[in-house]
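In: Let's see this in three dimensions:
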Amino acid sequence: MIQRRSAPPANSSPAFYQLLVRVVQVADENIDSAALSTVLADIRDHFGFDSAFVYEHEPSGRLTLQESASTSGRTNLPESFTLDSVFTADQTAQLVDFPVLYTDAPGSAETDTTCRIRELFASESMFIVFISDDVQAIVACVGMADTRRHEPPEDDELDQANMLFKPLAERARLRVYKRKLGYAVTTLESIMDHIGFDIYVNDFDTHEMLYANKSMAKPYGGWENMRGKTCFEALYSGQSDECTYCPKKHLIDEQGNPSKTYSWDYQRPFDGKWFRVISTAFTWTDGRLAHVISSTDINEAKNNELLIKRMAYCDMLTGMPNRRKFEEDMENALSNAQARDEGIAIMFMDLDGFKQVNDVYGHNGGDYLLKHVADMFLENALTADRCYRYGGDEFIFLFENTSPTRACEYREAILGTLGRPFVLNDKEIACKGSVGIAHYPEDGTSYWQLLDKADEAMYRDKEQRKQSR
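Out: Prediction:
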């Protein structure tokens, strides 16, 4: 047996108090590992043990040796171990319930748990403190081991050891927490940077930028170039006030509490790219209300959508807006005219002699004529955004906020444009047409009433032209 030193009781030893002060000082988690190893050596020598140690939980699930102080030749501290490879679940639970254990050579008082501890550390005598987290999982252990057998300790010596190792155990627990937090932050940042869409967070009231992932920050020079700015300063050069379309009002209830998510499509001004934007309000880490904005690149989808819409609204032969587009624009024009008490004029135009062109020049000749007529009106400032191909050789024009007198002037301008000759198969052809006018509200107040009136007026014009030849 090893005789322990004949020191005064722990609670009256000046050497013990000096050692306790050093332990408390190095228990600060900012003190380096070398200082901790030195104080472990002092604790080891104070009790006459071979070694002292600190093990901490790693992401792999193993308790790994972080610091140790061993006498010359001491090599049997395990580098790492897992609890479930040493203890049963019940034994691990006992370590959580009774974290401070002293174990020496086999005897009547030794349990299977303490026996397994001695076997793990290849030691005859052990003092060990297990530290658990808030979910009762062991995250660290600190203590001493000796290959020699010690006599059972006095109570004051156990108290002494406990007082010295508990601050070191708390330091270990804090380091494990910080390590886990660091891993969690790194993992979360990696997820946010590779999630496939852009995210930024700003203060709900001041608009101060609080966070942006890499894909969001990259077009603006990186996060360092956005930090400390308001969102509108960071995202829009020269802007000094809140965006007119800021969705904040959609995100909170009458009491100012986060209420719902809001989504809209946004086109970035400096490169024209389209994004689907989703916004919501939530509580930031410091308790303030924050606004998180995530956006997904929908440029290809949006362009495809616009292309499909253009195809749905465009006459493929002439490039003009088609009948469907006219019907939609007409409904909007009627709604505006009713609200503003304004007049609307629509003009229905049919080409004269179109069948003869098809008969003489074939359908390719007829198509050429239709495209020529469409180009004339699309290139004319008066009709460029007011003309539509209704079908066959029929065209229609829509003029908002127009009086009957002004509508007649527009009709004459249309006939003048149409009358310009063009060349087809080396022959000069004069294109002619008949145009009828309908005016809102005099000739009707609905789409179909006005269309019927314009159609009737167009046929009257055609008959008059035939009679005048």
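In: From now on I want contacts and neighbour counts done on CA atoms only, so please keep to that.
Out: OK.
In: Could you pull out the helices in the protein for me?
Out: 14-26, 33-47, 89-97, 112-120, 155-193, 214-217, 231-235, 299-313, 323-340, 354-378, 404-418, 447-468 (DSSP state H).
In: And this one, please, so the two structures can be compared:
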Amino acid sequence: MICKAFSFDGALVYEADQAHDFNLMERHLLHEFPLCETFAINSIDPEFRSHMAKSVVTSIDKKEDNTTGERQLLETLSATHVTAFSVVDENARIFGLIVFLKTGSGKALLDEDHKRISVLLAMLGRYIGVRVYQNKISFAKNSLESILDNTGIDIYVNDFHTHKVLWVNKSMAAPYGGPSAFLGKVCWQVLFPGQDGPCEFCPQKNLLDEDGNPSKVYIWDYQRPFDGSWFRVFSAAFRWVDGRLAHVVSSADITDNKRNEELIEYLANFDSLTGLPNRRKLINDCTILIDHIQNRGNGYLLFFDLDGFKAINDNYGHDSGDEFLIQLGEFFLGIPMLKNRMYRHGGDEFVALINGSVMKDNIRSLVNFIHERFKKPWPLKKGNVFCNTSVGVACYPEDGNTSEELIRKADHAMYEIKKKGGAGICFYEEIEAFDSPANNPVLLQKS
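Out: The predicted structure is shown next:
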């Protein structure tokens, strides 16, 4: 109606995007002519932009003496006349533009026409301005949700007190049936069907300060029960759009990280050849064992050193030596008394930790059983080999209160057996009883 009443060739609505470019969103043309689909607002003279933002309705005719900015707008729109209404925000920034234009040499507008158009555009501008602003908000909302849906992080928000889900992103909702399965429902009913109350591990108590206000982000790890996946979870309290207190939960899948951590942990604590725990884990486990049995029992540390292992390497090669060590580790693990208690200390040295209601006679019986096996050949790919082992034993708490002290004394006792020909067992206390270092220069040097 406005185009026909005032002989305009067309009417256009431009909306600004996040890059401050104006994009043609709506059009009404009385006849076809070239259109400017998009243009950068910053390409227009800044002084003229300020004028448009303040004047609201702007009228420009090519026949008149125009400013730089006015000429730029006419050239951009390929028009001979432009009447425009600017949609501005609270900071006087233009985010919408309603344009009526002429492209030919039609009759000029009268002053009375300008007044009527200004009144009409003021009314039309308020209507379209609201729509443009809603589009801007919708665009921002959709952009934000798109970002949140594609970050690789699962997110949901629930009411802090009722626990009803207020919002959820697609990646979080996908395994449970989509957003509709979450929204308006209590979080634990969706995540843990059949559960009738808040999760025991829910960190909400850590999200508020003593005055009941949101505090810092709380970080924790969680394993999903139905598929075993691991997540690094970030929880925080904040105010929702309506002012209520809400709880946002975001999580990143760290299953691969956990597996890598487990692999690193395994490599740090287990011998790559035999698969037995290594010296590092021995020290840690022995310390834990001492703390556990302190004042409530005793424990034994058995130090095994092979007799004649060098000959296997020399005669058959190091591959055969490795083959023998693997076979020996499997033999040790097959003994019930040593299962989950055997360690490779390094080279051809092994250590066992034994605690509980075990007597020294039980330890001697165990070592005798082991020596009986060593009397038989060990079958390898290149032939049968014979070997034996010397065993030193340190007792807790009699011989020491630390893992290093017990290892050192068990090693000392094992060395005594080596001096006497090997293939035997010696408790550390037996050294001090009949072969004190003060009276034995060899032991004194070893100590």
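In: that older thread, please convert the helices of the first structure to CSV, extending it with mean neighbour count and distance to Ile437 of the first structure.
Out: Compiled in CSV, the helices of the first structure are given as follows (neighbours: other CA atoms under 10 Å; distance: least, CA to CA, whole Å):
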stretch, mean neighbour count, distance to Ile437 of the first structure
helix 14-26, 16, 95
helix 33-47, 19, 93
helix 89-97, 15, 92
helix 112-120, 17, 101
helix 155-193, 17, 61
helix 214-217, 20, 54
helix 231-235, 19, 50
helix 299-313, 14, 24
helix 323-340, 15, 15
helix 354-378, 16, 17
helix 404-418, 15, 8
helix 447-468, 16, 5
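In: Which of those sits closest to Phe348 of the first structure?
Out: Nearest to Phe348 of the first structure among those is helix 447-468; the distance by CA to CA comes to 5.6 Å.
In: List the contacts of the equivalent of Lys178 of the first structure over in the second structure.
Out: Superposed on the second structure with TM-score structural alignment, Lys178 of the first structure falls opposite Gln134. Counting by CA atoms under 8 Å, 6 or more residues apart in numbering, Gln134 of the second structure touches no other residue.
In: returning to that earlier point: just put the helices of the first structure in a markdown table and tack on distance to Thr261 of the first structure.
Out: As requested, these are exported to a markdown table (distance: least, CA to CA, whole Å):
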| stretch | distance to Thr261 of the first structure |
| --- | --- |
| helix 14-26 | 49 |
| helix 33-47 | 48 |
| helix 89-97 | 44 |
| helix 112-120 | 54 |
| helix 155-193 | 19 |
| helix 214-217 | 20 |
| helix 231-235 | 19 |
| helix 299-313 | 22 |
| helix 323-340 | 30 |
| helix 354-378 | 43 |
| helix 404-418 | 48 |
| helix 447-468 | 39 |
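In: Go through these and name the closest to Phe270 of the first structure.
Out: Per CA to CA, nearest to Phe270 of the first structure of the helices of the first structure: helix 231-235, 10.1 Å.
In: That closest one vs the second structure, average offset?
Out: When the second structure is overlaid, helix 231-235 of the first structure sits 3.7 Å from its aligned residues on average, using mean CA distance after the TM-score superposition for the first structure.
In: Contacts for that helix next, please.
Out: Outside helix 231-235 of the first structure, the residues touching it (CA under 8 Å, 6+ apart) are Asn202, His207, Glu208, Met209, Tyr220, Asn225, Met226, Gln239, Ser240, Asp241, Glu242, Cys243.
In: ditto for stretch 262-275 of the second structure
Out: Leu276, Pro277, Asn278, Arg279, Arg280, Lys281, Asp322, Leu325, Ile326, Gly329, Glu330, Arg344.
In: Stretch 105-121 of the second structure too?
Out: With CA under 8 Å, 6+ apart as the criterion, stretch 105-121 of the second structure contacts Phe6, Ser7, Val57, Ser59, Thr80, Phe85.
In: quick one: contacts for the first one?
Out: This means Phe6 of the second structure. Counted by CA under 8 Å, 6+ apart, Phe6 of the second structure has contacts Leu109, Asp113.
In: how about it, what's its match in the first structure?
Out: In the first structure, Phe6 of the second structure lands on Phe49 (TM-score structural alignment).
In: measure the nearest residue to Lys185 of the second structure once chain neighbours are set aside to Thr274 of the second structure for me?
Out: Nearest non-adjacent residue to Lys185 of the second structure, counting by CA to CA, 6 or more residues apart in numbering: Lys164, 5.0 Å away. Distance of Lys164 of the second structure to Thr274 of the second structure, given as CA to CA, to the nearest Å: 53 Å.
In: and the gap between Tyr266 of the first structure and Ser335 of the first structure?
Out: Distance of Tyr266 of the first structure to Ser335 of the first structure, computed by CA to CA: 27 Å.
In: ok, now Lys466 of the first structure?
Out: 37 Å.
In: What of Thr75 of the first structure?
Out: 91 Å.
In: before we move on, back to that, how deep is the residue nearest to Lys185 of the second structure tucked in, by neighbour count?
Out: Neighbourhood size, Lys164 of the second structure [other CA atoms under 10 Å]: 19.
In: Provide a list of residues in contact with it.
Out: So Lys164 of the second structure contacts Asn158, Leu183, Gly184, Lys185, Val186, Cys187 (CA under 8 Å, 6+ apart).
In: List the residues that contact Met376 of the first structure.
Out: Thr417, Leu418.
In: Counterpart of it over in the second structure?
Out: Per TM-score structural alignment, Met376 of the first structure is aligned with Phe331.
In: returning to that earlier point: kindly supply the ChimeraX command isolating those of the contacts of helix 231-235 of the first structure that are buried.
Out: Filtering the contacts of helix 231-235 of the first structure down to the buried ones (16 or more other CA atoms under 10 Å) takes a single ChimeraX command:
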select :202,207,208,209,226
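In: In strands, which of the contacts of helix 231-235 of the first structure fall?
Out: Using DSSP state E to define strands, the subset of the contacts of helix 231-235 of the first structure located there is Asn202, Met209.
In: Was I right to think Ser434 of the first structure contacts Ala457?
Out: No. Taking CA atoms under 8 Å as the definition, Ser434 of the first structure is not a contact partner of Ala457, at 9.1 Å.
In: where do the contact lists of these two overlap?
Out: By CA under 8 Å, 6+ apart, Ser434 of the first structure and Ala457 have no common neighbours.
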